[in-house]
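**Q** The sequence and its predicted three-dimensional model are supplied below.
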Amino acid sequence: MIKSILFKNANISFSDEGKGRAVVFIHGFLENSTMWKNIIPALVANNRIITVDILGHGKSDCLGYVHSMELFAETIEAVLQHLKIRKYILVGHSLGGYISMALAKNNPLKIKGLCLLNSTSNADSEEVKIRRIRANKMAQNNFENLVKMSFSNLFSVESRTTFKDEIKLALQEALQTPIQGYIAANEGMRIRPNRNHILSENNFQKLIIVGEKDPVLDAETAKIEAKKTNSQLIILSGGHMSHIENKEELIKVLKVFLKGC
């Protein structure tokens, strides 16, 4: 059941189902909570699953023109306070992982485990920062083509054929993202800092999941990050969208991770 709260006069949409350990699923850029629809049924029997539509995505409103990771995190924390959840596990996909890192910075003692799914605690490279600036300029005039192009590039070459129908549905959801939501989130990602130390300095369970053929996040770089931050690393065979490309393997990995938190 979809619910909502007001945060600084912005509507924040979320869902809350199941009983047990609280697990917060945070979707990524150009996604919304529906991305978890094929993952949650396999986990909800033993867990309390909370999903949140982040600012400017899904059914949640925008809040200004820069959605920093800290601002995103504040909205997640507001939902958790509303639900009276004191300790929780975080699973963040891509941008959702960056938001999870901001939550971990502010609330390390509340977190039992943190999974960076196709995500990283590293900051953007200078090259990626430049690309984000260019994308935000393009979004103002050619948003649909920009989304179609960038979304397709998230999948491995093989997956673009194998999961053609699933990609089409996910793209339809992506195109519902308002331009302001796109620009505000992209700028927030551009300015986020490196947060390796948040992982290395805390004792909660840490898991990084990456795709071997991820066009966005390099698996070799993830190996270095995992070693530096004392995090477990799982490398799946697909690209950036493991919930589609490696669904069954992902569910198995998450079950083990959640049980260990």
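**A** Arrived safely, thanks for sending.

**Q** drop to CA atoms for contacts and neighbour counts, all remaining ones
**A** Fine.

**Q** list the contacts for residue 231?
**A** Contacts for residue 231 (CA atoms under 8 Å, 6 or more residues apart in numbering) come out as 199-200, 205-208.

**Q** Residue 194: neighbour count?
**A** 14 (other CA atoms under 10 Å).

**Q** I'd guess it is in a helix, am I close?
**A** No. With DSSP: H, G, I helix; E, B strand; the rest coil as the criterion, residue 194 is assigned coil and is not in a helix.

**Q** what's the closest of the contacts of residue 231 to residue 141?
**A** Nearest to residue 141 among those: residue 208, at 35.8 Å, using CA to CA.

**Q** pretty sure that closest one contacts residue 234?
**A** Yes. With contact defined as CA atoms under 8 Å, residue 208 reaches residue 234; the gap is 6.3 Å.

**Q** between these two, which one's more packed in?
**A** Shown here are residue 208 and residue 234; by other CA under 10 Å, residue 208 has more neighbours (23 against 18).

**Q** SS state for the more buried one?
**A** Here residue 208 is strand, with the state taken from three-state DSSP.

**Q** and what of residue 25?
**A** strand.

**Q** Contact partners for residue 25?
**A** Counting by CA under 8 Å, 6+ apart, the residues that residue 25 touches are 36, 49-52, 90-92.

**Q** do that again at 7 Å, thanks
**A** 50-51, 90-92 (CA atoms under 7 Å, 6 or more residues apart in numbering).

**Q** Stretch 48-65: which residues count as buried?
**A** Under the neighbour-count criterion of 16 or more other CA atoms under 10 Å, stretch 48-65 has 48-63 buried.

**Q** Stretch 186-204 now?
**A** Within stretch 186-204, the residues that count as buried by 16+ other CA under 10 Å are 186-190, 192, 195-196, 198-200, 202, 204.

**Q** again, but for stretch 4-20
**A** Neighbour count says stretch 4-20 has 4-5, 10-18 buried, by 16+ other CA under 10 Å.

**Q** for the residues you listed, which one is nearest residue 124?
**A** Of the buried residues of stretch 4-20, the one sitting nearest to residue 124 (CA to CA) turns out to be residue 12, at 26.9 Å.

**Q** The stretch 101-250 of the chain: helices as residue ranges?
**A** Using DSSP state H, counting those that start in this stretch, the helices assigned to the stretch 101-250 of the chain run over residues 126-152, 159-162, 164-174, 179-190, 196-200, 219-229, 242-245, 247-260.

**Q** Can you list the buried residues in the longest one?
**A** The one in question is helix 126-152. Within helix 126-152, the residues that count as buried by 16+ other CA under 10 Å are 129, 132, 135-136, 139, 143, 146-147, 151.

**Q** Residue 169 and residue 176: what is the separation?
**A** Residue 169 sits 11 Å away from residue 176, going by CA to CA, to the nearest Å.

**Q** Also residue 42?
**A** Using CA to CA, residue 42 is found at 27 Å from residue 176.

**Q** and what of residue 229?
**A** In terms of CA to CA, residue 229 sits 36 Å off from residue 176.

**Q** got another, please set it beside the one above:
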Amino acid sequence: MSYNDKGHGQPIIFIHGFCESKEMWLAYEDALSPYYRILTPDLPGHGESMWMDEEITLEEVAVILGVWIDELALEKPIVIGHSLGGYVTLALAEIMGDELGGIGLFHSTAFADDQDKINTRNKTLDFVNKHGVEKFVKSFVPPLFQDNPDAELQEKMDYILKLAQKTSFPGLVAFTKAMRDRKDRSNVLSNFKGKKMMIAGQTDTAIKIGDSRQHEKLVDFYFELTGTGHMGMIEREAKCLEVIGKFMDRYVNEKLV
């Protein structure tokens, strides 16, 4: 499994989302590594991580990450996941429990897919099998961002699109199925003993804000980004770094001392 590892001290693991890779966290590595040890893995079949199986479950991904955490001897890591990365984070919390120092959901949810979302996943599978990865991501990535991006955001969107095109075909198919078939982990989120954060986008079309707000009572620190879609870590980078910093200062650092 390919990963970046920068800085020293309290480890924070950032897990990317569907059709993304560790490169999306480069600015976070630069900003946070003077204070923390920042680790950003590529999930199987994404970025530079190899694909080894035809099928995979989120539970199996969590086991892979758990072994990786043990191999690196990371103590009480904070795990923050975007979208699919949030689903993986909750699966990891289910098996590791209080071995994790805290968790964060970034435009993600503890709920399972409803029937409409399941139907969308199945349409994705049909489309990808017929047209391939490149054509799919060209239609998939732009709507994740807010409408009418300025020149700076458009440049970032183009970069994320290029990263998405590197996703392997079997990885894309397998993770679509894994997301479709995942179980509800709201009890995992509720019962997790470490500190918990959620960042949501008010105009997110992938994770509806109404669903996000149902998580507010389940976490210690909940924050909504106004005028922001599904890619808040890109659209509102400075604000997201500020929110993560507040979460670490208010909740995690004090608890871990």
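**A** Yep, it's here. Values in this document were obtained by computation on a predicted structure and should not be read as measured data.

**Q** With distance to residue 106 of structure 1 as extra columns, can I get the contacts of residue 231 of structure 1 in a markdown table?
**A** Listed next are these as a markdown table, based on distance: CA to CA, whole Å:
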| residue | distance to residue 106 of structure 1 |
| --- | --- |
| 199 | 13 |
| 200 | 15 |
| 205 | 17 |
| 206 | 16 |
| 207 | 19 |
| 208 | 20 |
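
**Q** Now for these: which two are most distant?
**A** 200 and 208 (12.8 Å).

**Q** The aligned partner of residue 222 of structure 1 in structure 2: neighbour count?
**A** Residue correspondence to structure 2 (TM-score structural alignment): residue 222 of structure 1 is matched to residue 212. By other CA under 10 Å, the residues close to residue 212 of structure 2 number 24.

**Q** who touches residue 212 of structure 2 in this structure?
**A** Each residue near residue 212 of structure 2 by CA under 7 Å, 6+ apart is listed here: 109, 200.

**Q** what's the spacing between it and residue 20 of structure 2?
**A** 21 Å.

**Q** ditto for residue 126 of structure 2
**A** Counting by CA to CA, the gap from residue 126 of structure 2 to residue 20 of structure 2 is 20 Å.

**Q** just residue 146 of structure 2 next, same as before
**A** As judged by CA to CA, residue 146 of structure 2 and residue 20 of structure 2 stand 18 Å apart.

**Q** Looking at these two, which is more packed in?
**A** Each of residue 146 of structure 2 and residue 20 has its neighbours counted (other CA under 10 Å); residue 20 has more, 25 against 19.

**Q** Nearest residue to that one in space, ignoring adjacent ones along the chain?
**A** residue 164 (5.3 Å; CA to CA, 6 or more residues apart in numbering).

**Q** give me the number of residues near the alignment partner in structure 2 of residue 246 of structure 1?
**A** Correspondence of residue 246 of structure 1 to structure 2, assessed by TM-score structural alignment: residue 236. Using other CA under 10 Å, the number of residues around residue 236 of structure 2 comes to 17.

**Q** circling back to that earlier point, the more surrounded of residue 229 and residue 176 of structure 1?
**A** Per other CA under 10 Å, whichever of residue 229 of structure 1 and residue 176 has more neighbours is residue 229, with 18 against 15.

**Q** who touches that one in this structure?
**A** Residue 229 of structure 1 touches 196, 199-200, counting by CA under 7 Å, 6+ apart.

**Q** related to what we said a few turns ago, and of the helices of the stretch 101-250 of structure 1, who's closest to residue 115 of structure 1?
**A** Nearest to residue 115 of structure 1, of the helices of the stretch 101-250 of structure 1 and by CA to CA, is helix 247-260 at 8.4 Å.

**Q** Show me what that closest one is packed up against.
**A** On a contact count with 3 or more CA pairs under 7 Å, 6 or more residues apart in numbering; DSSP states H and E, helix 247-260 of structure 1 meets no helix or strand.

**Q** List the contacts of it.
**A** Outside of helix 247-260 of structure 1, the residues within contact range by CA under 7 Å, 6+ apart are 39, 43, 242-243.

**Q** Of these, which pair is most distant in space?
**A** The widest separation within the contacts of helix 247-260 of structure 1 (CA to CA) is 16.1 Å, between 43 and 242.

**Q** higher neighbour count, the two?
**A** Neighbours per residue, other CA under 10 Å: of residue 43 of structure 1 and residue 242, the larger number sits with residue 242, 23 against 18.

**Q** so what corresponds to residue 232 of structure 1 in structure 2?
**A** Using TM-score structural alignment, the equivalent of residue 232 of structure 1 in structure 2 is residue 221.

**Q** My error: substitute residue 165 of structure 1 in the last question.
**A** In structure 2, residue 165 of structure 1 lands on residue 155 (TM-score structural alignment).

**Q** since we're on residue 256 of structure 1, how many residues are nearby?
**A** Using other CA under 10 Å, the number of residues around residue 256 of structure 1 comes to 10.

**Q** swap in the one 5 residues further on?
**A** By other CA under 10 Å, 15 other residues sit near residue 261 of structure 1.

**Q** now residue 34 of structure 1
**A** 16.

**Q** Equivalent analysis for the one 4 residues further on, please.
**A** Other residues near residue 38 of structure 1 number 14, with proximity taken as other CA under 10 Å.

**Q** So the counterpart of it in structure 2 versus residue 111 of structure 2, what's the distance?
**A** In structure 2, the residue matched to residue 38 of structure 1 (TM-score structural alignment) is residue 27. Distance of residue 27 of structure 2 to residue 111 of structure 2, given as CA to CA: 29 Å.

**Q** before we move on, what about residue 225 of structure 2?
**A** Relative to residue 111 of structure 2, and taking CA to CA, residue 225 of structure 2 is found at 20 Å.

**Q** close enough to count as contact, residue 86 of structure 1 and residue 110?
**A** Yes. The criterion here is CA atoms under 7 Å, and residue 86 of structure 1 meets it with residue 110 at 6.2 Å.

**Q** which of the two has more neighbours?
**A** For residue 86 of structure 1 and residue 110, the more surrounded residue by other CA under 10 Å is residue 110, and the numbers stand at 15 against 12.

**Q** In structure 2, what residue corresponds to the more buried one?
**A** Checking TM-score structural alignment: residue 110 of structure 1 goes with residue 99.

**Q** List the contacts of the spatially most central residue of structure 2.
**A** Nearest to the geometric centre of structure 2 sits residue 82, at 1.9 Å (CA atoms, centre = their mean). Contacts of residue 82 of structure 2 were listed using CA under 7 Å, 6+ apart, and they are 15-17, 105-108.

**Q** Now with 10 Å, please.
**A** 14-18, 20, 88-89, 104-109, 199, 230-233 (CA atoms under 10 Å, 6 or more residues apart in numbering).
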